[in-house]
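Participant: I'd like to go over a predicted model; first the sequence, then the structure.
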Amino acid sequence: MADIFDVIADGTRRDILRLLLDRASAGQDGTSVSHIVGELGVSQPTVSKHLKVLREAHLVSVREEGQHRYYSLSAEPLDEVDDWLVPFFTQDGELQAAAAALPDSAAHAAEVVGRAAASAKHAVTNALRKLPGR
């Protein structure tokens, strides 16, 4: 399997992941290849090539219905990226030292709450960016 950082380094693949995330946030259960092609303005063979890479990296799952394939985001592999990035956002390792002093269950709870807060901040920031006049 390719390194997760190599997989997400490609802009088209990031665009596909963003589209799948947006569609999932809107309650869509899977997105067709033709929808991705139409939204991104990229050729079908190019989209299929990138979806194959994303599938092999376990970043997307596919559901087949007849001749149609519907793709959904599987964000778990991005935890590796998140784990790598988090130390860059802490000041002098203070948060890491504090987390290391916590019992495992408390450290896990703090991590879950922190991720939820970061996710909520990201969603609000994106929603505000989409408002007219911004």
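Facilitator: Looks like it came in fine. Numbering: from 1, shown residues only.

Participant: from here on, just use CA atoms for contacts and neighbour counts.
Facilitator: Fine.

Participant: can you give me the strands in the chain?
Facilitator: 31-32, 60-65, 68-73 (DSSP state E).

Participant: indicate which one of the ones you listed is closest to residue 7.
Facilitator: Judged by C-alpha to C-alpha, the one of these that comes nearest to residue 7 is strand 60-65, at 11.9 Å.

Participant: how far off strand 68-73 does that closest one point, in degrees?
Facilitator: 150 degrees (axes from the mean of the first three to the mean of the last three C-alpha atoms, to 10 degrees).

Participant: quick check: buried residues in strand 60-65?
Facilitator: 60, 61, 62 (16 or more other C-alpha atoms under 10 Å).

Participant: select the longest helix from this protein.
Facilitator: helix 104-129 (DSSP state H).

Participant: same for that helix, what does it pack against?
Facilitator: Packing partners of helix 104-129 (3 or more C-alpha pairs under 8 Å, 6 or more residues apart in numbering; DSSP states H and E): none among the helices and strands.

Participant: second one coming, line it up with the first:
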Amino acid sequence: MADIFDVIADGTRRDILRLLLDRSNVGERGTSVSHIVHELGTSQPTVSKHLKVLREAHLVTVREEGQHRYYSLSSEPLDEVDDWLVPFLGDDAAAAAGVPVLTDSAAHAAEVVGRAAASAKYAVANALKKLPGR
């Protein structure tokens, strides 16, 4: 799988992600390729190429209905970007972004819990992959 930072480095892919986010915020269950092409003013082959990259990075999901495909945002892979970015925000910027500022002991406890949760998520995901029929 491509590095998430490489995937979102492309402006067209960021535009697609923003469009899908905006559409999901108004209750849309998916956005057609033709709608994306129309909104971005980009060619269908270009949009399809970028959607493939986003699909492979698990940033979008696709639902097929007949010959039509509807894409939706799947923002979980962006958690890695968020985790990387938060330390650069500083206490003031973090507080402005709604991230609570923690004491040193609370921050350490949060880090320990976060690492444990990430390890558990990884273990469960790998166990599920090994189940028959997956």
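Facilitator: Arrived safely. Keep in mind the model is a prediction, meaning the values are calculated, not measured.

Participant: show me the helices in the second structure, by range?
Facilitator: 4-9, 11-25, 33-40, 44-56, 79-96, 104-129.

Participant: next, name the residue at the spatial heart of the second structure.
Facilitator: residue 75 (2.6 Å; C-alpha atoms, centre = their mean).

Participant: ok, that residue touching residue 59?
Facilitator: Yes - Residue 75 of the second structure lies in contact with residue 59 (C-alpha atoms under 8 Å); the separation is 5.8 Å.

Participant: distance of the residue of the first structure most remote from its centre from residue 94 of the first structure?
Facilitator: Taking C-alpha atoms, centre = their mean, the residue of the first structure most remote from its mean C-alpha position is residue 101, at 29.8 Å. Remark: distance between residue 101 of the first structure and residue 94 of the first structure (C-alpha to C-alpha, to the nearest Å) = 11 Å.

Participant: ok, residue 14 of the first structure next?
Facilitator: Taking C-alpha to C-alpha, one finds residue 14 of the first structure at 32 Å from residue 94 of the first structure.

Participant: with residue 84 of the first structure instead?
Facilitator: 16 Å.

Participant: what about residue 14 and residue 94 of the first structure, which has more around it?
Facilitator: More neighbours surround residue 14 than the other of residue 14 of the first structure and residue 94, with 15 against 11 (other C-alpha atoms under 10 Å).

Participant: tell me the counterpart of that one in the second structure.
Facilitator: Under the alignment (TM-score structural alignment), residue 14 of the first structure maps onto residue 14 of the second structure.

Participant: how about residue 77 of the first structure?
Facilitator: By TM-score structural alignment, residue 77 of the first structure lines up with residue 77.

Participant: give me the number of residues near the closest residue to its match other than its chain neighbours?
Facilitator: Once flanking residues are discounted, residue 77 of the second structure sits nearest to residue 59: 6.3 Å by C-alpha to C-alpha, 6 or more residues apart in numbering. Number of residues near residue 59 of the second structure (other C-alpha under 10 Å) recorded here: 21.

Participant: list the contacts for residue 59 of the second structure?
Facilitator: Contacts for residue 59 of the second structure (C-alpha atoms under 8 Å, 6 or more residues apart in numbering) come out as 73, 74, 75, 76, 77, 78.

Participant: give me that answer again for 7 Å
Facilitator: Shown in contact with residue 59 of the second structure (C-alpha atoms under 7 Å, 6 or more residues apart in numbering): 73, 74, 75, 77.

Participant: what subset of those is buried?
Facilitator: Here, 16+ other C-alpha under 10 Å leaves 73, 74 buried among those.

Participant: just put the contacts of residue 59 of the second structure in TSV and tack on distance to residue 6 of the second structure.
Facilitator: Listed next are the contacts of residue 59 of the second structure as TSV, based on distance: C-alpha to C-alpha, whole Å:
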residue	distance to residue 6 of the second structure
73	18
74	17
75	16
77	13
